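Participant: Predicted coordinates and the sequence they were generated for:
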Amino acid sequence: MDINIRRAVIHNVSDNNQEQLEDTIVDAMQKGEEKYLPGLGVLFEVIWQNADEQKKSMMLDTLENGLKQA
């Protein structure tokens, strides 16, 4: 059985508005279950692919600072 996680995640949220997308992200993080990590990774991949260089730099700064505080 070949499951394409990227395609499944994108299909499941492609019609969601911003509030629904935020709810999906927050819910996955609050549950803290490993099974949600691939989906969050797909969502981050979409964000990264659609960000310009300035936004990518800002995300990297945020990530670096967040990891230092973890």
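Facilitator: Perfect, thanks for sending it.
Participant: only C-alpha atoms for contact and neighbour calcs from this point on.
Facilitator: Noted.
Participant: How many residues are close by the residue lying closest to Pro38 once chain neighbours are set aside?
Facilitator: Closest residue to Pro38 in three dimensions, ignoring its sequence neighbours and counting by Cα to Cα, 6 or more residues apart in numbering: Ile5, at 7.5 Å. When counting by other Cα atoms under 10 Å, one arrives at 12 neighbours for Ile5.
Participant: and the comparison structure, right after this:
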Amino acid sequence: MELDLRQAIIQRVQGKDEAELTDVIESSIGAEEMALPGLGVLFEMIWKDSTAAARKKMVSVLHKHVNPSKEA
């Protein structure tokens, strides 16, 4: 049975409690670029289960990070 990357990442985190999921995320942030697809899959799961307001907030935060103010 072949697993695609998305399925493999989901299987890696299934069964973990919230503290373990936090550790997976925090240890992946700023790590090697190999971790980025995993974070993308996790973000996709969060996005699909988010309200329109939560999505708008995430996009706003992202926009601020990719377009930093020149006033700082």
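Facilitator: Right, received. Where do you want to start? Predicted, not measured: the structure shown is a model, and the values here were computed from it.
Participant: Next, the TM-score between them, please.
Facilitator: The TM-score (TM-score structural alignment, normalised by the length of the first structure) is 0.85; 67 aligned residues with a Cα RMSD of 1.3 Å.
Participant: Identify the residues contacting Val59 of the second structure.
Facilitator: Residues in contact with Val59 of the second structure, defined by Cα atoms under 8 Å, 6 or more residues apart in numbering, are absent; none qualify.
Participant: related to what we said a few turns ago, how far away is the residue nearest to Pro38 of the first structure from Gly39 of the first structure?
Facilitator: As judged by Cα to Cα, to the nearest Å, Ile5 of the first structure and Gly39 of the first structure stand 7 Å apart.
Participant: Then Glu22 of the first structure?
Facilitator: On the measure of Cα to Cα, Glu22 of the first structure and Gly39 of the first structure end up 13 Å apart.
Participant: who's more crowded, these two?
Facilitator: Between Glu22 of the first structure and Gly39, counted using other Cα under 10 Å, Gly39 has the larger neighbour count: 18 against 12.
Participant: which residues sit in contact with that one?
Facilitator: Ile5, Arg6, Val9.
Participant: Then Leu42 of the second structure?
Facilitator: Neighbour list for Leu42 of the second structure: Ile10 [criterion: Cα under 8 Å, 6+ apart].
Participant: Go again with 7 Å.
Facilitator: Applying Cα atoms under 7 Å, 6 or more residues apart in numbering to Leu42 of the second structure gives no contacts.
Participant: Where does the helix or strand harbouring it end up in the first structure?
Facilitator: With elements delineated by DSSP states H and E, Leu42 of the second structure resides in helix 36-48, which encompasses its position. Using TM-score structural alignment, helix 36-48 of the second structure lines up with residues 37-49 of the first structure.
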